[in-house]
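pasting the sequence and the predicted coordinates here, then a few questions.
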Amino acid sequence: MDAQQAALNNMLAGTIEVLERQVDQTLVELEKVSKDEDELAALRRRRIAEMKKTQTEKQEKIERGHGDLKNVNDVKEFFANCKKTDTVVCLLTGQNTESVQLLRLKLTKLAKIYFTTLFVEASSERVPYLFENMQFNRSRLPSIAVIKRNICVGYLYEVAGNELNVLEKRLSENGALDPQDKEQSEQRARPAKPQPTKTIRGRNYDDSDDDY
């Protein structure tokens, strides 16, 4: 083998070695991309499953009366609601006065914001046994009971004249409201950010057809 042939063989061997390294690197990158795609696909499946679960839970809460001020018509219904929901805000009312009507409107607004909490109203006229069972002083109506995990943890008195923000603060201080509910409500209320316009670089298009 002459020197020229040997040089060609060496060059060819070197070229093949470089190509092999490039192929190996490409395979490594493709494998990484494949793994990334598999991870993204798995993440997407988990996210979809979580969204479906959240939607199912939300629908179940809607069916139980979450998102509105629900009237309780008997004691059995009241305790069933308390067992199914971790946090219940119960408006205790007597006569249907103007102040009670205003209080209903405020609690209805809060119910739409704080979806996790169940807001209900119990009237001493419709469910008198409930007031007797709770040993509640009817002279202090209207009032609000905060119930957590089926246990009454406190009462809010003199609530009829409270402004919405004051009522919200008092309920929050008693652990009746989840701050995450308000954050999510505010996020939904924000207008969507406009998407940036994509510019295709390269050819400039003219509205005129004069060039054709």
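Here it is on my side, so go on. Because the structure is a prediction, the values reported are computed rather than measured. Numbering: from 1, shown residues only.

drop to CA atoms for contacts and neighbour counts, all remaining ones
Fine.

show me what contacts the residue sitting nearest the centre point of the chain?
Geometric centre of the chain, nearest residue: residue 184, 5.6 Å, by Cα atoms, centre = their mean. Listed by Cα atoms under 8 Å, 6 or more residues apart in numbering, residue 184 has no contact partners.

ok, longest helix in this protein?
If you go by DSSP state H, the chain has its longest helix at helix 3-64.

follow-up on the earlier one: the host helix or strand of the residue nearest to the centre of the chain: which residues count as buried?
Residue 184 belongs to helix 179-189 when elements are defined using DSSP states H and E. With burial defined by 16 or more other Cα atoms under 10 Å, the residues of helix 179-189 counted as buried are 181-182.

take a look at this one as well, against the first:
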Amino acid sequence: MANVTSDMLGQQLAMASQIIESQVDAEIERLDNLDGDELEKIRRERMAAMRKRALKKNEWISNGHGEYQELSEEKEFFETTKKSENVICHFYREGFERCKIVDKHFALLCKKHIEAKFCKINAEKSPFLTNRLNIRVLPTLVVVKDGKTKDYIIGFSELGNVDDFSTEMLEWRLARSDVIEYSGDLMHPPEAGKPRRSTLKLIDNKNAKTIRGGKQGDDSDDSDY
């Protein structure tokens, strides 16, 4: 039975390879048969696309893309989402170790994905925003696209539920929100991670509480918000 399955898989792969090869051959033949006017049209279109991309990059840089910036006040959050099409905002609190982990990854991703604006805001100093966006757990990443809140990444549960997830894992999760450009496989994460205990912080402006993972009392980061 195993041999039959292996043979079928081999035949399917061979057929797929032949289809791809024939498509490549057809494209090569099409390009070879283009006349001078058609080639010039393709060249102009590519040049126009490159100029458009360059102008877009200049716009992104002028709006602070490429740097991981802190928003000083709540109104700056709304100003940022109006200026930039793709915004990823980290709601954090001083002293939370898991917020520092997000900072480390964002500092790398902001340079790689200049098409998105990476920023953060202190949740303690932003009561209106935290209430409006219903943010109860820190860290929370809010994804805003075209001025509208599109997605939330709450804690690390979607990042393997571990503290030492890779930057690539966070990159993949953000790509699934269609907020960054990504050439990898969106259906499968780059790593699954090993299950470990996880500690998340619950925000309660009136009565601070903590959600803990693992055994009771076994938490090195248990300060309240």
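Received it, and whenever you're ready, just let me know what you need. These numbers come from a predicted model, not from an experiment.

could I get the TM-score for this pair?
Once superposed, chain against chain, the TM-score is 0.57 (TM-score structural alignment, normalised by the length of structure 1); 146 aligned residues with a Cα RMSD of 2.9 Å.

and the longest helix of structure 1, what does it pack onto?
The contact analysis (3 or more Cα pairs under 8 Å, 6 or more residues apart in numbering; DSSP states H and E) places helix 3-64 of structure 1 against no helix or strand.

point me to the helix or strand that includes residue 118 of structure 2.
Per DSSP H and E: strand 117-122 holds residue 118 of structure 2.

ok, average deviation of the helix or strand just after that strand from structure 1?
Using DSSP H and E, the next helix or strand after strand 117-122 of structure 2 towards the C-terminus is helix 127-132. Following superposition, helix 127-132 of structure 2 is found to deviate from structure 1 by 2.3 Å on average (mean Cα distance after the TM-score superposition for structure 1).

which part of structure 1 matches helix 127-132 of structure 2?
Alignment of helix 127-132 of structure 2 against structure 1: residues 128-133, by TM-score structural alignment.

pull out the buried residues from that stretch.
For stretch 128-133 of structure 1, by 16+ other Cα under 10 Å, it's 130-131.

same check on stretch 103-123 of structure 1?
Buried residues in stretch 103-123 of structure 1 (16+ other Cα under 10 Å): 103-104, 106-108, 110-123.

spatially, what comes nearest to residue 99 of structure 1 if we skip its sequence neighbours?
residue 160 (5.6 Å; Cα to Cα, 6 or more residues apart in numbering).

need the contact list for that neighbour.
99-100, 102-103, 142-143.

for the aligned residue in structure 1 for residue 180 of structure 2, pull up the helix or strand it's in.
Using TM-score structural alignment, the partner of residue 180 of structure 2 in structure 1 is residue 177. Here residue 177 of structure 1 is covered by no helix or strand, with elements defined by DSSP H and E.

from residue 157 of structure 1, how far off is residue 177 of structure 1?
Taking Cα to Cα, to the nearest Å as the measure, residue 177 of structure 1 falls 17 Å from residue 157 of structure 1.
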